[in-house]
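Visitor: need the 3D shape of this:
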Amino acid sequence: MVLWQERSAPQGSEEVSRQPARGARDLLPQDVRDNRWLCGQLHKVYRCWGYKELAPPTIERLDTLAAAGAIDGNVLLRVAGQDALGLRPEITASVARAACTRLAGLPRPLRLWYEGNVFQREDVGGHERVQEELQSGIELIGAPGLAGDGELVAILLDACRQLPFHPDHQPTLLLGHSALFAALLANFPTHQQAGLRQALSRYDILQLQALDLSAADREQARRLLSVRGEPGAVLERLSAFSSAAAVEELRALVELITERARQAGVRLQLDPTFLPTFTFYDGVVLRLVCQGSHALAPVATGGRYNRLLRHFAPGDRDASGTGFSFKVERLRRLLQDRRVTLS
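Guide: All right, here's what the predicted structure looks like:
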């Protein structure tokens, strides 16, 4: 859940002690019941696929939480103490650590699922605000290539069939590939690539216009924003780019999951400039979005993170991992807005 304070109490007043932390709020009984029901529906799917529950700690060492530098330290909520500890901003890094240490001796692939809260900090107008979010997800450790990516997406689509989406939600699965995005960026000046990566992945036209690009580079970047949509058409346009391996990975994945997506009522869309917020993904990436009352709402995100596994197991050059997580609070609010009955 992305939590926010609906009104702020004056500093120094007695009312401050009766308010949640800035950015936080209480969950009412109906919200708690709905969250549990949604998680229960997801857990049924995970178990049907043979996944076992893992419960990583909420507090981890900061070097684990930083996920090999893929997570900005500014979002981490640090815990006071002698050791460098913090509250987890996501759960994948904790599962990867456990898979490479206490679970290292188990045969692969490991199929693990989890449920728990994650925490991030952000600055809003010079004030620190806490975001707390309930997540439910899976991690598939030791299944490289199409077999792993295909299983991951199949489970996500099966989960969608268990969820009571309204037709107006129009669930859409965005697919991309980090290597393809890198190949697209390689056509631009090196010093501009970081800014372009951020602007393109966020579909931020204003940020794109603010970059100091030549007229030709600016036009090329704008064209990249239009390379998204129906998989067949996008794959045809992408065939001209140099990252042929990534394009073929996406082509094979789309062929594998198209019928399952149709049965689940989920539209597929290829989006070569999509990247999740955390940058430890290094292969196929995905995001499930639905049409909310006023805007698109992302309700699940994931992808492949082989490099992160190898950070925790430096001697295993073949380590591989992929996974996704549902943002349960966002999903609940999306369904409640359409007055969908959760029971």
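
Visitor: contacts, neighbours, all on C-alpha from now
Guide: Fine.

Visitor: what's the burial count for residue 90?
Guide: A count of nearby residues for residue 90, using other Cα atoms under 10 Å, gives 22.

Visitor: what does residue 316 give?
Guide: 12.

Visitor: just residue 136 next, same as before
Guide: Neighbours around residue 136, by other Cα under 10 Å: 21.

Visitor: wait, a strand at it?
Guide: Yes - membership of residue 136 in a strand is supported by DSSP: H, G, I helix; E, B strand; the rest coil.

Visitor: sequence B follows; please return its structure for comparison with A:
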Amino acid sequence: MSENKKVEKIVGVKGMNDILPADAPLWELFENTVQSVLKSYGFQQIRTPIVEPTALFARGLGEVTDIVEKEMYSFEDSMNGDKLTLRPENTAGVVRAALEHNLTYDGPKRLWYNGPMFRHERPQRGRYRQFHQVGAEAVGFSGPDIDAELIMMCQRLWDDLGLQNIRLELNSIGNAHERNLHRADLIAYFEQHKDLLDAEAQRRLHSNPLRILDTKNPAMQDMVNKAPKLLDYLDEESKAHFEGVQKILRHNAIPFSINPRLVRGMDYYNRTVFEWVTDELGSQGTVCGGGRYDPLITIFGGKPTPACGFAMGVERLLELMKAAGETHAPSQCDVYLVHQGDEAQMQSFVLGERLRDAGLDVVLHCASAASVGSFKSQMKRADGSGAAYAVIIGEDEAKANTVTIKALRSEDMENNQVSVPFDTAVDYLVDQIAGTGADGDADCCDDPNHIHIHH
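Guide: Here you go, the predicted model:
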């Protein structure tokens, strides 16, 4: 290669975003809150591969859904010719795993997952080619109680995350025989208004007419609003199930509205369907959606098993958290170790390990071989780390076997520094951090063996 030839910079795939260290604390806050809420309802985590057989999604989601027709990342395995797909959603994968490993042999299961999904679509705010979802699947439950519990679990999560402007829309799409009766009348109605159907609606007219109800085309809204409503075709059993869901929600003061046009995008849904929507994200207003999917395990070759679940878009919810003022400033550590001189550096390593043994997060200043950096430059790094305390060991401290501890977040900046013996430094810092911390709040970490300052 010529010395003067410029090396082309490689950048990431469009719509597949890096999550940088500055963003990580907000992700961690969200994920920790999700895990806490789901655990409080008895849900257990399941992790499935991001690559599944293409047939899993074609069979489960439906051949004529948008996802299968034009959004999946599918490829042929060059080693054995298997047709594989990067998962566009994870309900199908979880159900496949539950069936393959006989997870419900000893009773129903509450499962949840968190991870990346992949769809080939135009990247825009809240819609990416690699995106992340948290989902919950309750497999083996047939009553309306589990439908309501899943919805209430979402409400608790919004409350714990401080999100207020999210509303619940609810509908029932009945069972297959009810949808077939409705489908015939729906097709007849749309054919009477064929001149108002756009190209996408005309394409779906005979393959998936229910999805036309979900159109966002302003020119079709009035006509679609007057279309036959699936709720009018429900039999007594489906009506009772839907009323059972509503009764529990009303009793627990969960507000909702009935949206007869709400259908969801996958073929496996039946009876209860729901979406949590917001007006704060433009056209990408759905932050969570789900419902009942009793037919899915049978579609995959298992015995009839009822199930219900939801999936929420992590990136969209993080946008709402930011809009609500959640910053969660990044912090690398509780203590930043500053040192000058060979002996001081050796003592800093010893002290750093002792502090970590006591459950503190510690960053030890490291630099180039030529220079470890001045005290001033090291203290600037310490302050930028978000640490509550800087521990300073210079040549004088090394000789006297002491350390200087400086509170970096203290309001009293004139009296924020103290010198203590080297062997008592750990106890001093643990007492300070576990007692009141830098902001005066008592430590509330769930792990009694790990002490964290709250920044």
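
Visitor: show me the contacts for the spatially most central residue of structure 2.
Guide: Residue closest to the average C-alpha location in structure 2 (Cα atoms, centre = their mean): residue 314, at 3.5 Å. By Cα atoms under 8 Å, 6 or more residues apart in numbering, residue 314 of structure 2 lies in contact with 131-134.

Visitor: reformat the residues you listed into JSON lines and put distance to residue 289 of structure 2 next to each item.
Guide: Shown next, in JSON lines, are the contacts of residue 314 of structure 2 (distance: Cα to Cα, whole Å):
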{"residue": "131", "distance to residue 289 of structure 2": "15"}
{"residue": "132", "distance to residue 289 of structure 2": "14"}
{"residue": "133", "distance to residue 289 of structure 2": "11"}
{"residue": "134", "distance to residue 289 of structure 2": "11"}
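
Visitor: please pick the buried ones from these.
Guide: For the contacts of residue 314 of structure 2, a burial check counting by 16 or more other Cα atoms under 10 Å picks out 131-134.

Visitor: which one of these is nearest residue 244 of structure 2?
Guide: Nearest to residue 244 of structure 2 among these, counting by Cα to Cα, is residue 134 at 26.1 Å.

Visitor: ok, of the buried ones among the contacts of residue 314 of structure 2, which one's closest to residue 74 of structure 2?
Guide: Closest approach between those and residue 74 of structure 2, by Cα to Cα: residue 131, at 16.6 Å.

Visitor: that closest one matches what in structure 1?
Guide: Applying TM-score structural alignment, one finds that residue 131 of structure 2 aligns to residue 133 in structure 1.

Visitor: now do residue 55 of structure 2
Guide: Under the alignment (TM-score structural alignment), residue 55 of structure 2 maps onto residue 63.

Visitor: show me which parts of the helix or strand that contains its match are buried, residue by residue.
Guide: Using DSSP states H and E, residue 63 of structure 1 maps to helix 62-65. The neighbour-count check on helix 62-65 of structure 1 (16+ other Cα under 10 Å) flags 62, 64-65 as buried.

Visitor: cool, and stretch 187-197 of structure 1?
Guide: In stretch 187-197 of structure 1, counting by 16+ other Cα under 10 Å, buried: 188, 193, 196-197.

Visitor: among those, which two are most distant?
Guide: So, the buried residues of stretch 187-197 of structure 1 by Cα to Cα: farthest apart are 188 and 197, at 10.6 Å.

Visitor: need the residues touching each of these two.
Guide: With Cα under 8 Å, 6+ apart, residue 188 of structure 1 and residue 197 have no common neighbours.

Visitor: picking that back up, which one in structure 1 is aligned with the residue nearest to the centre of structure 2?
Guide: Using TM-score structural alignment, residue 314 of structure 2 pairs with residue 328 in structure 1.

Visitor: what segments of the stretch 151-300 of structure 1 are strands?
Guide: In the stretch 151-300 of structure 1, the strands defined using DSSP state E, counting those that start in this stretch lie at 172-177, 267-270, 284-291, 296-304.

Visitor: what packs against the shortest one?
Guide: Yep, that's strand 267-270 of structure 1 we're talking about. Judged by 3 or more Cα pairs under 8 Å, 6 or more residues apart in numbering; DSSP states H and E, strand 267-270 of structure 1 is in contact with strand 172-177, helix 231-238, helix 244-264.

Visitor: same check on the first one?
Guide: Using 3+ Cα pairs under 8 Å, 6+ apart as the contact criterion, the elements in contact with strand 172-177 of structure 1 are helix 244-264, strand 267-270, strand 284-291.

Visitor: can we see that at 7 Å?
Guide: Contacts defined by 3 or more Cα pairs under 7 Å, 6 or more residues apart in numbering; DSSP states H and E place strand 172-177 of structure 1 against strand 267-270, strand 284-291.

Visitor: and for that strand, what span of structure 2 is it aligned with?
Guide: Residue span in structure 2 matched to strand 172-177 of structure 1, by TM-score structural alignment: 167-172.

Visitor: for that stretch, buried residues please.
Guide: 167-172.

Visitor: same question for stretch 84-104 of structure 1.
Guide: Quick answer for stretch 84-104 of structure 1 (16+ other Cα under 10 Å): 85-97, 99-100.

Visitor: quick one: which of those sit in helices?
Guide: 92-97, 99-100 (DSSP state H).

Visitor: give me the distance between the match of residue 131 of structure 2 and residue 334 of structure 1.
Guide: Distance, residue 133 of structure 1 to residue 334 of structure 1, by Cα to Cα, to the nearest Å: 15 Å.

Visitor: can you map out the helices along the stretch 351-455 of structure 2?
Guide: With DSSP state H, counting those that start in this stretch as the criterion, the stretch 351-455 of structure 2 has helices at 375-384, 395-400, 425-435.

Visitor: so who does the closest residue to residue 115 of structure 2 other than its chain neighbours touch?
Guide: Nearest residue to residue 115 of structure 2 in three dimensions, chain neighbours excluded: residue 132, at 5.3 Å (Cα to Cα, 6 or more residues apart in numbering). Contacts for residue 132 of structure 2 were tallied using Cα atoms under 7 Å, 6 or more residues apart in numbering; they are 115-117, 313-315.
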